[in-house]
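Peer 1: can you look at this prediction? I've put the sequence above it.
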Amino acid sequence: MTNSAMAERIATGAGFIAALDQSGGSTPKALKLYGIPEDAYSSDEEMFGLIHDMRCRIMTAPDFTSDKVLGAILFERTMRDTVEGIPVPTYLWENRGIVPFLKIDKGLEDTENEAQVMKPMPGLDALLADAKSLGVFGTKERSVIHAANPDGIKAVVSQQFEVAKTVCAAGLVPIIEPEVDINSPSKAEAEAILKQEILSELSALDASEKVMLKLTIPSEDGLYMDVADHPNVLRVVALSGGYTTDDACARLSRNPKMIASFSRALAEGLSHQQTDAEFNAALGSNINKIFEASK
């Protein structure tokens, strides 16, 4: 797996990045939306097995190919697992032409200054080395901003770029994700502050340190255009943040230098009970909508 080919695909390819990285905390909700209630499993192993089955169903679907999907963000268990007997990162790149990423954050600290920074990541260097050896191209790490509090936003962005430098040093490309809560009454103001903090941190990077940004679709259309044009930025991608697929796609289409990286919107309408034909049709419809909005 050549990083240069993956980098070229991410930087210039048409399509979007699928988020298949539900963690232990968000898996029960994802399974419930998929039609599997919590009383259908009795252990974490069963739960993770069921979500892996769902992810495999997505990854092997006819429309889940490089024609419209650029990359896929994986949970650590998924990265270490297989699909059709092949290690997941290898399957994605060699069988589907899709660039693999890894979610590395361990969740969020409690809210302080109206923002949540990431919890400590023990063993990060070893995890990054494993990811690189398995053919993963980059990482994804999420924080959350709840309001236009300059101190909280600065803390989030500072920590994100500190982790990003560690990821870059390991030979991977970080996706920096400082999510702004879509329900925040000061969302637009928070995004304006966030943009300035991001540009400040980008200006301090070495030329060799390439990053990506995963950002809430902004209230002001085109807000992140100059972030996308920064020489250290490979791509700016958008999270759906709880918007429906149609709403997220409509908002994204008004931001021409952002492409999608959706999780809930990608899986909307998918059900464990569907036949393969029904499942593939529903997924294909979501993929087409998200692809068109990412053009």
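Peer 2: Done, it's in.
Peer 1: alpha carbons only for contacts and neighbour counts from here, please
Peer 2: Fine.
Peer 1: where exactly do the strands run in the stretch 151-295 of the chain?
Peer 2: Using DSSP state E, counting those that start in this stretch, the strands of the stretch 151-295 of the chain run over 173-180, 211-216, 233-239, 258-260.
Peer 1: and the nearest residue to residue 198 once chain neighbours are set aside, how many neighbours does it have?
Peer 2: Nearest in space to residue 198, with sequence neighbours left out and distances taken as CA to CA, 6 or more residues apart in numbering, is residue 157 at 6.7 Å. By other CA atoms under 10 Å, 23 other residues sit near residue 157.
Peer 1: residue 157 contacts residue 178, correct?
Peer 2: Yes: between residue 157 and residue 178 a contact is recorded at 6.9 Å, counting by CA atoms under 8 Å.
Peer 1: report the contact partners of the closest residue to residue 268 other than its chain neighbours.
Peer 2: With sequence-adjacent residues excluded and distances taken as CA to CA, 6+ apart, residue 268 is closest to residue 245, at 7.1 Å. Listed by CA atoms under 8 Å, 6 or more residues apart in numbering, the contact set of residue 245 reads 264, 265, 266, 268, 286, 289, 290.
Peer 1: in TSV, list the residues you listed along with distance to residue 169 and neighbour count.
Peer 2: Output for the contacts of residue 245, formatted as TSV (distance: CA to CA, whole Å; neighbours: other CA atoms under 10 Å):
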residue	distance to residue 169	neighbour count
264	31	21
265	33	26
266	32	25
268	36	16
286	36	21
289	36	18
290	32	30
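Peer 1: which of those fall in helices?
Peer 2: Those of those mapping onto helices are 264, 265, 266, 286, 289, 290, per DSSP state H.
Peer 1: spatially nearest residue to the last one (excluding sequence neighbours)?
Peer 2: Spatially, and ignoring its direct neighbours in sequence, residue 290 is nearest to residue 249 (6.0 Å; CA to CA, 6+ apart).
Peer 1: against residue 61, how distant is the one you found?
Peer 2: Taking CA to CA, to the nearest Å as the measure, residue 249 falls 21 Å from residue 61.
Peer 1: and here is the other one:
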Amino acid sequence: MNEKQFDKVKNGKGFIAALDQSGGSTPKALAAYGVLENSYSNEDEMFTLVHDMRTRIITSPAFDAAHILGAILFEQTMDREIEGMYTADYLTEKKDIVPFLKIDKGLADEANGVQLMKPITDLDELLKRANERHIFGTKMRSVIKEANEEGIQAVVDQQFEIGKQIIAAGLVPIIEPEVDIHSADKAACEAILKTEIHKHLDQLQDNENIMLKLTIPTETNLYRELIDHPRVVRVVALSGGYSTDVANEKLKANDGLIASFSRALSQDLNANQTDDEFNNSLEKAVKSIYEASI
């Protein structure tokens, strides 16, 4: 593990940028960026266009280490290059930003009020490649929709089981059991989730460290105990569909919680903007999310 990167993620001021839209969410992300589905005719062309979008974000002067601690990448982004360097190397060497990799394969069908992760059948190979590409950590997402104790327990069990494999590979896992912001039981879901996560944290060894990516809680500072737990490197918040302004306001109320926003970071960016327009829009989003995070 890169100790300099570990210290930056644990103690640095800033937020984690989520640039990890994958197969299912890529057309929606491109459309929001002003690239419609008639602009590409197959998956390869689609992923090239989304890599162009991410390259424009990452190479922008607004995307800087003064505000951004890390960036979460999609697998294809990890394997592509920016200015002749693999993306993670570009982030590390040119930007001093810590690279993470989204490793989940999407969500299983809903059961017991939750969606577990689909099996990650190539996990060992993927973690090997992540190390070869100089990735620091990983991210994997489940979704909780109802306050079903059995379902939430299954989500957390699965996340920590795979998280231990990731730790054994020398990487830091970001465990992301997202609570749906539209859940009628959101606060109850979060109370159960906190209890289950705490149980697993207390079972980790002194050399086993994780990060958490959680929905901004209904009860302010609900996750303070998790943020302060010795096995937790950092707790980051997902925007969950909130607009940038709403997500920032909710985030500001929670001490020690920092952002890991995706849509809220890129919502005002467009393929048709001039470089100045693009960079100014990105700078505005970056600075607002940074201010909410500190």
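Peer 2: That came through fine. Everything numeric in this text was worked out from a predicted model, so none of it was measured.
Peer 1: related to what we said a few turns ago, report the two of the ones in helices among the contacts of residue 245 of the first structure separated the most.
Peer 2: Pairwise distances across those (CA to CA) peak at 13.6 Å, for the pair 264 and 289.
Peer 1: assign residue 51 of the first structure to helix, strand or coil.
Peer 2: On the three-state scheme (DSSP: H, G, I helix; E, B strand; the rest coil), residue 51 of the first structure is labelled helix.
Peer 1: aligned to it, what sits in the second structure?
Peer 2: Taking TM-score structural alignment, residue 51 of the first structure has residue 50 as its aligned residue in the second structure.
Peer 1: tell me, how many residues neighbour its match?
Peer 2: 22.
Peer 1: in this structure it contacts residue 30, no?
Peer 2: Yes: Residue 50 of the second structure lies in contact with residue 30 (CA under 8 Å); the separation is 6.5 Å.
Peer 1: against residue 101 of the second structure, how distant is residue 20 of the second structure?
Peer 2: 8 Å.
Peer 1: what residues do those two have in common as contacts?
Peer 2: Counting by CA under 8 Å, 6+ apart, the residues touching both residue 20 of the second structure and residue 101 are 72, 73, 74.
Peer 1: stretch 51-61 of the first structure: which residues count as buried?
Peer 2: If you call a residue buried by 16 or more other CA atoms under 10 Å, then stretch 51-61 of the first structure has these buried ones: 51, 52, 54, 55, 56, 57, 58, 59, 60, 61.
Peer 1: wait, what's in contact with the third one?
Peer 2: Neighbour list for residue 54 of the first structure: residue 272 [criterion: CA under 8 Å, 6+ apart].
Peer 1: element containing it, please.
Peer 2: Per DSSP states H and E: residue 54 of the first structure is located in helix 44-59.
Peer 1: how close does that helix sit to the second structure?
Peer 2: Once fitted to the second structure, helix 44-59 of the first structure is off its aligned match by 0.3 Å on average (mean CA distance after the TM-score superposition for the first structure).
Peer 1: so can I have JSON lines of the buried residues of stretch 51-61 of the first structure showing distance to residue 35 of the first structure?
Peer 2: What follows is the buried residues of stretch 51-61 of the first structure, written out as JSON lines (distance: CA to CA, whole Å):
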{"residue": "51", "distance to residue 35 of the first structure": "11"}
{"residue": "52", "distance to residue 35 of the first structure": "15"}
{"residue": "54", "distance to residue 35 of the first structure": "11"}
{"residue": "55", "distance to residue 35 of the first structure": "14"}
{"residue": "56", "distance to residue 35 of the first structure": "16"}
{"residue": "57", "distance to residue 35 of the first structure": "14"}
{"residue": "58", "distance to residue 35 of the first structure": "15"}
{"residue": "59", "distance to residue 35 of the first structure": "19"}
{"residue": "60", "distance to residue 35 of the first structure": "20"}
{"residue": "61", "distance to residue 35 of the first structure": "18"}
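Peer 1: now the helices for the first structure?
Peer 2: Going by DSSP H, the first structure shows helices at 3-12, 27-33, 44-59, 76-79, 88-90, 96, 124-133, 150-169, 187-202, 225-228, 245-252, 264-267, 276-293.
Peer 1: among those, which is nearest residue 115 of the first structure?
Peer 2: Closest among those, using CA to CA: helix 150-169, at 5.1 Å.
Peer 1: quick one, that closest one and helix 124-133 angle?
Peer 2: Per axes from the mean of the first three to the mean of the last three CA atoms, to 10 degrees, the angle that helix 150-169 of the first structure makes with helix 124-133 is 50 degrees.
Peer 1: buried sites along helix 150-169 of the first structure?
Peer 2: Going by 16+ other CA under 10 Å, helix 150-169 of the first structure has these buried residues: 150, 152-158, 160-161, 163-168.
Peer 1: which two in those residues are spaced the farthest apart?
Peer 2: Going by CA to CA, the pair spanning those furthest: 150 and 168, at 26.6 Å.
Peer 1: which position in the second structure pairs with residue 265 of the first structure?
Peer 2: With TM-score structural alignment as the criterion, residue 265 of the first structure pairs with residue 264.
Peer 1: which residue, other than its chain neighbours, is closest to that match?
Peer 2: residue 244 (4.4 Å).
Peer 1: from residue 225 of the second structure, how far out is the one you found?
Peer 2: 26 Å.
Peer 1: can you check residue 72 of the second structure too?
Peer 2: Counting by CA to CA, the gap from residue 72 of the second structure to residue 225 of the second structure is 25 Å.
Peer 1: go on, residue 56 of the second structure?
Peer 2: Counting by CA to CA, the gap from residue 56 of the second structure to residue 225 of the second structure is 38 Å.
Peer 1: noted, bye for now.
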